[in-house]
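Pasting the sequence and the predicted coordinates here, then a few questions.
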Amino acid sequence: MAYCERCQRWFGSERALQQHEENSSMHHLCDSCDRDFVSEHALIQHYVQSTRHHYCQRCDEHYSSQGNLDSHFESSHYWCPACNMFFKNDNGLHEHRRQKHWYCIECKRVYQSESNLRAHQRSSVHQQANIPCVDTRCNRKFVSVSALALHLESGTCPSRLTRAQINRLVARYDTNNVITDPARLIQGPNGYSTLQRTVTAWATERSWNGSAYECFLCHKMYTTLAVLNQHLASPAHDDKIYRCPRAYSGCGETFRALSALCQHVESEQCGIRRFNHSMRNVLADLSTGMARLTF
C-alpha cells in the first residue's frame, strides 16, 4: 500500500501512487529535482529561480544551458541582459538602453563603460579618416592621432620607423617635457633624445622550460616561440617615458608607448581634453611636429 499525504488517499502500489501524482491537479512535479509543488504557479517559480533549470516562462520551454536560454531571450524577446528586464517591443528596449546604459543609438549596441562607448564613437564606424600619415610616401589616413601612432609603431609604414625611433623623435621634439618624463631619459648634447632602454630583445629555443616558452624578463609562459617574441617586441618591458601632463590638469599617469598616451587623452578618462583648452591641441601639434622631423 502507498499513501498520498496531500490527498489523504491510499493506493494499492507505489506505481499507482506515482500515476496519481502525475495526473492529479493536486500535484505539480519537477522530475529532475524530484520535488512536488502545491500549484502550477509554485512549480513555474521553481523553474524560474532554480539554477538547475534554464526556463523561458514566456514560451514555457526548457533549454539545455544558460547560454542557450540567453540566446533565446535575445533572439525571441526584447531583453536587456544587464538588467534582466523584458520589454513589449524594440522601441521600449531601445529607450531603456538609451537612458540607462552606455549605448550607441545609431548602432544599437551597449558598451561596458563610457570610455568603451567613446572609443567606438571615435572609430571609423562614426568618424572620417582625415588625419594623413606623416610620411608622404604613405597614402593612409586615420580617424585619430592614436591610430596614427599605432600605425607608425607597428613598423608597417613605408617610413620604416620603429617604436624606439618614434620614442627618440618625440623626446627630441618635446623639448619642454610636456608629455615625456625626463627622469626616464638620458640627457645628450642635443637634449633629452636618447632613451634608457633601446636594446631589442628576442628569444631562442633555449627559452623552452620543458612545458612552455618562458619570458626571461617577466617569466610569463607562451605556447610558441613566435608568440613569445611578439611579446618581447611589444612595449611590455619598455620604460614608461610618457606621462599625462599635470601642468595641463592631467592625472600624471605614465605610459610605455606614444599610442597608449594618445588613447588615454582621447578617451577623456581624466578629463584633460574636455576641461583644458590648451591640451586639446597637444596631440594635433605632436602629429604635425613629427611630420617636420627628419626620419
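It's in. Numbering: from 1, shown residues only.

CA only for contacts and neighbour counts going forward, please
Fine.

who touches stretch 188-208?
The contact list for stretch 188-208 (Cα atoms under 8 Å, 6 or more residues apart in numbering) reads 164, 167-169, 171-172, 175, 182, 184-187, 213-216, 225, 228-229, 232-233, 238-239.

The same query, at a cut-off of 6 Å, please.
With Cα atoms under 6 Å, 6 or more residues apart in numbering as the test, stretch 188-208 has contacts from 168, 171-172, 185-186, 213-214, 229.

Secondary structure of Cys251: a strand, I assume?
No. Residue state for Cys251 (DSSP: H, G, I helix; E, B strand; the rest coil) corresponds to coil; a strand is not indicated.

follow-up on the earlier one: of all the contacts of stretch 188-208, which two lie farthest apart?
Farthest apart among the contacts of stretch 188-208 by Cα to Cα are Arg172 and Tyr213. That separation is 36.9 Å.

Have a look at those two and say which one is more surrounded.
Tyr213 (24 against 19; other Cα atoms under 10 Å).

Just confirm the more buried one contacts Ala226, I think it does.
No. With contacts counted by Cα atoms under 6 Å, Tyr213 stays clear of Ala226, the gap being 9.5 Å.

Mind listing what's buried along stretch 121-135?
By neighbour count on 16 or more other Cα atoms under 10 Å, the buried set for stretch 121-135 is 122-123, 131-135.

The structure to be compared is supplied as follows:
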Amino acid sequence: MPVDHFCLTCSKTFASINGLNSHARAKRHTANPFFCEECDVSFISNQALQSHTNSTHGYDFAGSDDSEEEEPYCNGCERLFVNMYALNQHLFASPKHNWCFDCSRDFASESSLVQHQNSLAHEDRNFKCPFCNGMFKSPSSIALHIESGCHTITRHQVTAAVHNMRIIPNISIKRLTGPMQPPTTHTTYIATEASFNGTKYECFLCTRRFDTLHGLNAHLNSAAHDDEEFRCPKCRREFTLISGFVQHLESRVCGFAKPAQINGYYTNLTDRFSGLLTM
C-alpha cells in the first residue's frame, strides 16, 4: 500500500513531496527517494516502487534505461554485497545493526528497535475524531486532540465526561455521583515579567524554568499542575489526563489490556463519550 511521503530519519509523514523535501533540508534528514512522479505517492522501498510502476503504469521501471538498481551497500559497515538478499541477511543477523525493514531505518539499540516496532509508526489512521473529520492512529491520539481544546472543549470537560461514564473496572480516582457536572470555573495562572529571575522565567508553583515568558505561560495553562484523576486498575499508576492513561494502556507496560481490546473498547464508547460532551 502506498503511504504518505515520509522522512527516512524520523518517520514523520507529509502530504506532498515538496513538504517532505523542505523538512529534510531544514532538519538535515534523509528524504524518501522512492516516489512515483506520475502519482505523487511514496513507497517504502525501491522494490515496492518498481512493483507499482509495473502494475499501474504498464512499464518495467527496473528495466528502463534511465533507472538504476538499488546498490547492495551497507553504509554503516562501508561494505558492498553481491546482491540485495545478501545485504538484507547482513542487516538482519549483524549485531551492529538494529534494522527496521518496514521503513529502512537503523536504530542505536535493540530496545530502541523494539520500541519503534511497538509504536504507531507503521499503523494506519483508522480512528476518526467524533467531532471532526480528523483521522488518527490511536485512541490516545484522539484524546490528546480533543483535550487540546481545538473543538472548544476543555480538558476539564473531557475528564468530567470520562468520570461520568462509570467505566468498569473503575479507573476514576474521584468517583462522581449523580449527573455529570463539568467544572464551570477553573483557576488560570498568568505569569508576568516579574517571573524573570535574571536568567530564566521561573514557575512560581514548581520552580521549573523557561527561556521565554510565552513558554512559562504555556506551562501554566497546561495540565502540569492538575490533580491526578485516573488510576490503572492493574499497576495502580495514576494519570492527570485520560489521554495519558490510554497511552499507558497502548504501551502495554503492565499488560492490563491488549491493543485489540483497547481499540474495540474505544469504538464502543465513542458515541457515548461525544454525547456527554455535547449535552
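That came through fine. Please read these numbers as outputs of a predicted model, since none were measured by experiment.

Report the TM-score for the pair.
The TM-score (TM-score structural alignment, normalised by the length of structure 2) is 0.59; 196 aligned residues with a Cα RMSD of 3.3 Å.

I'd like the list of the contacts of stretch 188-208 of structure 1 that fall within strands, please.
Taking DSSP state E, the ones among the contacts of stretch 188-208 of structure 1 that sit in strands are 185-186, 213-214.

chain center to stretch 126-140 of structure 2: distance?
The chain centroid and the centroid of stretch 126-140 of structure 2 are separated by 12 Å under Cα atoms, centre = their mean, to the nearest Å.

Now the terminal residues of it, how far apart.
13 Å (Cα to Cα, to the nearest Å).

again, but for stretch 77-86 of structure 1
Termini of stretch 77-86 of structure 1 sit 7 Å apart (Cα to Cα).

same deal with stretch 271-291 of structure 1?
End to end - Cα to Cα - stretch 271-291 of structure 1 spans 27 Å.

all helices of the stretch 51-200 of structure 2, in order?
Along the stretch 51-200 of structure 2, the segments classed as helices by DSSP state H, counting those that start in this stretch run 84-93, 110-117, 139-147, 155-164.

Please point out which parts of the second one sit buried.
Spelled out, it's helix 110-117 of structure 2. In helix 110-117 of structure 2, counting by 16+ other Cα under 10 Å, buried: Leu113.

Ok, stretch 160-178 of structure 2 next?
Applying 16+ other Cα under 10 Å to stretch 160-178 of structure 2 flags 160-165, 171-172 as buried.

All the strands of the stretch 1-150 of structure 2, residue numbers only.
5-6, 13-14, 35-36, 41-42, 73-74, 79-80, 99-100, 105-106, 127-128, 135-136 (DSSP state E, counting those that start in this stretch).

So which of the ones you listed is nearest Thr278 of structure 2?
strand 127-128 (17.0 Å).

which bit of structure 1 covers that closest one?
Per TM-score structural alignment, the counterpart of strand 127-128 of structure 2 in structure 1 is residues 131-132.

In structure 2, what sits opposite Gln230 of structure 1 in the alignment?
So Gln230 of structure 1 corresponds to Ala218, using TM-score structural alignment.

what sits up against the match of strand 127-128 of structure 2?
So stretch 131-132 of structure 1 is contacted by 141-142 (Cα under 6 Å, 6+ apart).

element containing Tyr3 of structure 1?
strand 2-4 (DSSP states H and E).

Mind checking what helix or strand follows that strand in sequence?
Following strand 2-4 of structure 1 in sequence, per DSSP H and E, is strand 9-11.

Point out the other helices and strands that that next one packs with.
Strand 9-11 of structure 1 sits against strand 2-4, with contacts defined as 3 or more Cα pairs under 6 Å, 6 or more residues apart in numbering; DSSP states H and E.

closest one to Phe14 of structure 2 among the helices of the stretch 51-200 of structure 2?
The nearest among the helices of the stretch 51-200 of structure 2, by Cα to Cα, is helix 139-147 at 17.6 Å.

which bit of structure 1 covers that closest one?
So helix 139-147 of structure 2 is aligned with residues 145-153, judged by TM-score structural alignment.

Same question for stretch 194-202 of structure 2.
Under TM-score structural alignment, the match for stretch 194-202 of structure 2 is residues 206-214.

buried stuff in that stretch?
Applying 16+ other Cα under 10 Å to stretch 206-214 of structure 1 flags 207-208, 213-214 as buried.

so which of the residues you listed comes closest to Gln18 of structure 1?
Tyr213 (61.2 Å).

Quick check: the equivalent of His90 of structure 2 over in structure 1 vs Leu185 of structure 1, distance?
Using TM-score structural alignment, the equivalent of His90 of structure 2 in structure 1 is Leu93. To Leu185 of structure 1, Leu93 of structure 1 is 53 Å away according to Cα to Cα.
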